[in-house]
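**Q** below is the sequence, then the predicted model.
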Amino acid sequence: MVTEKLDQALVRSFPIFQNTPAADLGTMLNHASPRQVSPGSSVFTQGAMADSFYVLLFGRLKVVQTTRDGHQVIVRHVNPGDLFGIAQALARPDYPATAIALTDSRMLFWNAALWSSFLSLSPAFAQNALHAVGQRLQEAHTRIQELTTEEVERRIAHAVLHLAERSGRPAEGGVLLDFPITRQDIAEMTGTTLHTASRIMAAWDTQGLIDSKRKNLLVRDTFALTAIAERVAE
């Protein structure tokens, strides 16, 4: 277990705990356990029994789903403060995807049996959890719409902009994604091939829109990418 005073100061600004009374938050944190995960290691795997749920304290994760034909799809990235592994909220007994650490990552986790009791304990926690689930469903709906209606370059522009907004930080020359992100990752996020993603991103590199030649991705021109993302197909 972790000390209540330290963790209240650390997590009270996280979306899932916003407006949660100190007494309720203290009760929840008293049941939390810490976990450290190294890069490349899994927090949980697709199909495994969903015995815990998590909040990321620091680091970065990617959530990957493997299709029946063996293809991998990156469902989302997990940022500090995010709630994840909430199969209980979807009434699932197992995890629908695999969570993999991209950097050294530290998190809190709780036994899955506590999910319902936390919802009953704190109306604020319940409201925040409902908002988190709704946001994920909206993101999934938007992604499906993009995959079925948009050309590949627009899908990749949307994906890069979404990453920059959710996971980027200001840096010299643009917005930096300071965790490993490859062209293969972008291909998996946008339902295209590595060849196509590489061709489009190499062109953007040449045009100065991004810098994807190194391990991390630097988004240099969000305005130009937004114009591509919002371009109407002819």
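**A** Good, I have the coordinates.
**Q** from now on I want contacts and neighbour counts done on CA atoms only, so please keep to that.
**A** OK.
**Q** for the protein, which segments count as strands?
**A** Secondary structure of the chain (DSSP state E): strands located at 33-37, 42-44, 52-58, 61-66, 72-78, 83-84, 98-101, 105-111, 169-171, 174-177, 210-211, 217-219.
**Q** quick check: closest non-adjacent residue to Leu176.
**A** Spatial nearest neighbour of Leu176, chain neighbours left out: Leu218 (4.5 Å); criterion: C-alpha to C-alpha, 6 or more residues apart in numbering.
**Q** over to Phe17?
**A** Closest to Phe17 by C-alpha to C-alpha, 6+ apart is Phe125, at 6.0 Å.
**Q** check contacts around the one you found.
**A** With contact taken as C-alpha atoms under 8 Å, 6 or more residues apart in numbering, Phe125 is in contact with Ile16, Phe17, Gln18, Thr20, Phe118, Leu119.
**Q** what comes up buried for the longest helix anywhere in the chain?
**A** Counting by DSSP state H, the longest helix found in the chain is helix 123-149. Judged by neighbour count (16 or more other C-alpha atoms under 10 Å), helix 123-149 contains these buried residues: Ala124, Phe125, Ala126, Gln127, Asn128, Ala129, Ala132, Val133, Arg143, Glu146, Leu147.
**Q** now do that helix: distance to the chain's middle.
**A** Chain-centre distance of helix 123-149: 12 Å, with C-alpha atoms, centre = their mean, to the nearest Å.
**Q** cool, stretch 214-223 as well?
**A** On C-alpha atoms, centre = their mean, the centre of stretch 214-223 falls 18 Å from that of its chain.
**Q** how much space separates the closest residue in space to Phe53 that isn't next to it in sequence from Val133?
**A** Once flanking residues are discounted, Phe53 sits nearest to Gly85: 4.8 Å by C-alpha to C-alpha, 6+ apart. Gly85 sits 11 Å away from Val133, taking C-alpha to C-alpha, to the nearest Å as the criterion.
**Q** give me the common contacts of those two.
**A** Shared contacts of Gly85 and Val133, defined by C-alpha under 8 Å, 6+ apart, are absent.
**Q** and here is the other one:
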Amino acid sequence: MPNGAKLIATREIEDALMYLPRKGVTDYRRGQVVFDEDQPSKGLHLVVQGRVKVSIPLDDGCQTVVDIFTTDDFFGESSMLGLVPAPQRAVALDNVTLMSWTRLEIEEQIERQPRLGIALLQMLVKRGLDYEERLQGFALDKTPERVVRALLRFADRLGTPVEDGSVKIPALTHQVISEYVGTSREIVTFQMNYLRQKGFLRYSRKGIQIYTDTLSEYLRTRTREIAEWPGGEEKSLGAGERHPSTVG
């Protein structure tokens, strides 16, 4: 799929929540680990409230953020394979409320409600296409473009529209953004400052306000141009640059 291409639905997307039994919820404090390499996920998790960061630890001690999941998002799907789980770590970015189902519970519910299987399959296919697009970005885009694409994706998935036409997302540290983009925190800080100076976004400890229309147009313009990005940072991208080999 070409970079930036969108999945076009040719049939109605099933809602997995319609077919799953309601269960008790579990609360996690901000910064608390939901699962990790030592205590892997035992099933599928639903975010009822808050945000969860799922990442893959790397050999150099860094980590690559797979995604940030928010209300009504499922995560932990790799546990459904029934194999030795891939090393993943899920951490609460806020105070989080989760609902969870074991692999056996999911399998039994699919037998009773086969459309649950279709819903989960649709979710996983769409998620796989999203990860494919990100991997293409790692291969084809320069770091500044990846930062912009990440911000636009966060705005689409996590954001709330504001009256002035912008979209506000809850606060994300430059460290988290750098782990998602695959670069250093210093480079993300440089790019965020540049985008703020140009009026494409505003940010504070309370959140990030993104002017998505103008930022999208800026990205389209920059993609068409051959010239390097301003500030001469292209030469400095070697320091702290990371290129994750796995996203999903």
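**A** Structure's in. What do you need? Just so it is clear, the model here is predicted, and its values are computed rather than measured.
**Q** TM-score for these two?
**A** Put the two chains on top of each other and the TM-score (TM-score structural alignment, normalised by the length of the first structure) is 0.82; 210 aligned residues with a C-alpha RMSD of 2.0 Å.
**Q** just to revisit the earlier point, the residue nearest to Phe17 of the first structure -> the second structure?
**A** In the second structure, Phe125 of the first structure lines up with Leu116, judged by TM-score structural alignment.
**Q** gap between its match and Tyr19 of the second structure?
**A** Using C-alpha to C-alpha, we find Leu116 of the second structure at a distance of 6 Å from Tyr19 of the second structure.
**Q** can you check Arg112 of the second structure too?
**A** As judged by C-alpha to C-alpha, Arg112 of the second structure and Tyr19 of the second structure stand 9 Å apart.
**Q** same thing with Val181 of the second structure?
**A** For Val181 of the second structure relative to Tyr19 of the second structure (C-alpha to C-alpha), the value is 35 Å.
**Q** can you pick out the residue with more neighbours from the two?
**A** Val181 (30 against 17; other C-alpha atoms under 10 Å).
**Q** contact partners of stretch 44-54 of the second structure?
**A** 65-77, 79-80, 88-103.
**Q** typed the wrong thing, it's stretch 215-228 of the first structure
**A** With C-alpha under 8 Å, 6+ apart, stretch 215-228 of the first structure has contacts from 153-154, 157-158, 160-161, 164, 173-182, 208-212.
**Q** of those residues, grab the buried ones for PyMOL.
**A** Filtering these down to the buried ones (16+ other C-alpha under 10 Å) takes a single PyMOL command:
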select buried, resi 153+154+157+158+160+161+164+174+175+176+177+178+179+181+182+209+210+211+212
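**Q** which of the contacts of stretch 215-228 of the first structure fall within helices?
**A** Those of the contacts of stretch 215-228 of the first structure lying in helices (DSSP H): Glu153, Arg154, Ala157, His158, Val160, Leu161, Ala164.
**Q** enumerate every residue touching whichever residue in the second structure pairs up with the second one.
**A** The pairwise alignment with the second structure assigns Arg154 of the first structure to Glu145, based on TM-score structural alignment. Residues touching Glu145 of the second structure, when contacts are defined by C-alpha under 8 Å, 6+ apart, comprise Leu219, Thr223.
**Q** with Leu120 of the second structure as the reference, measure out to Glu145 of the second structure.
**A** Counting by C-alpha to C-alpha - Glu145 of the second structure and Leu120 of the second structure are separated by 31 Å.
**Q** same question for Thr223 of the second structure.
**A** 34 Å.
**Q** same check on Leu17 of the second structure?
**A** Taken as C-alpha to C-alpha, the span from Leu17 of the second structure to Leu120 of the second structure is 10 Å.
**Q** what does Asp36 of the second structure give?
**A** In terms of C-alpha to C-alpha, Asp36 of the second structure sits 23 Å off from Leu120 of the second structure.
**Q** same deal with Arg220 of the second structure?
**A** 33 Å.
**Q** same check, this time on Val147 of the second structure
**A** Val147 of the second structure is 30 Å from Leu120 of the second structure, by C-alpha to C-alpha.
**Q** then Tyr180 of the second structure?
**A** Taken as C-alpha to C-alpha, the span from Tyr180 of the second structure to Leu120 of the second structure is 24 Å.
**Q** so what's the most centrally placed residue in the second structure up against?
**A** In the second structure, the C-alpha nearest the mean C-alpha coordinate belongs to Asp67, at 2.6 Å (C-alpha atoms, centre = their mean). Residues in contact with Asp67 of the second structure (C-alpha under 8 Å, 6+ apart) are Lys53, Val54, Ser55, Tyr180.
**Q** so what's the counterpart of Leu172 of the second structure in the first structure up against?
**A** By TM-score structural alignment, Leu172 of the second structure lines up with Ile181 in the first structure. Residues in contact with Ile181 of the first structure (C-alpha under 8 Å, 6+ apart) are Lys215, Asn216, Leu217.
**Q** those into a markdown table, with extra columns for neighbour count and distance to Ala202 of the first structure?
**A** A markdown table is the format used below for the contacts of Ile181 of the first structure (neighbours: other C-alpha atoms under 10 Å; distance: C-alpha to C-alpha, whole Å):
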| residue | neighbour count | distance to Ala202 of the first structure |
| --- | --- | --- |
| Lys215 | 13 | 14 |
| Asn216 | 15 | 14 |
| Leu217 | 23 | 12 |
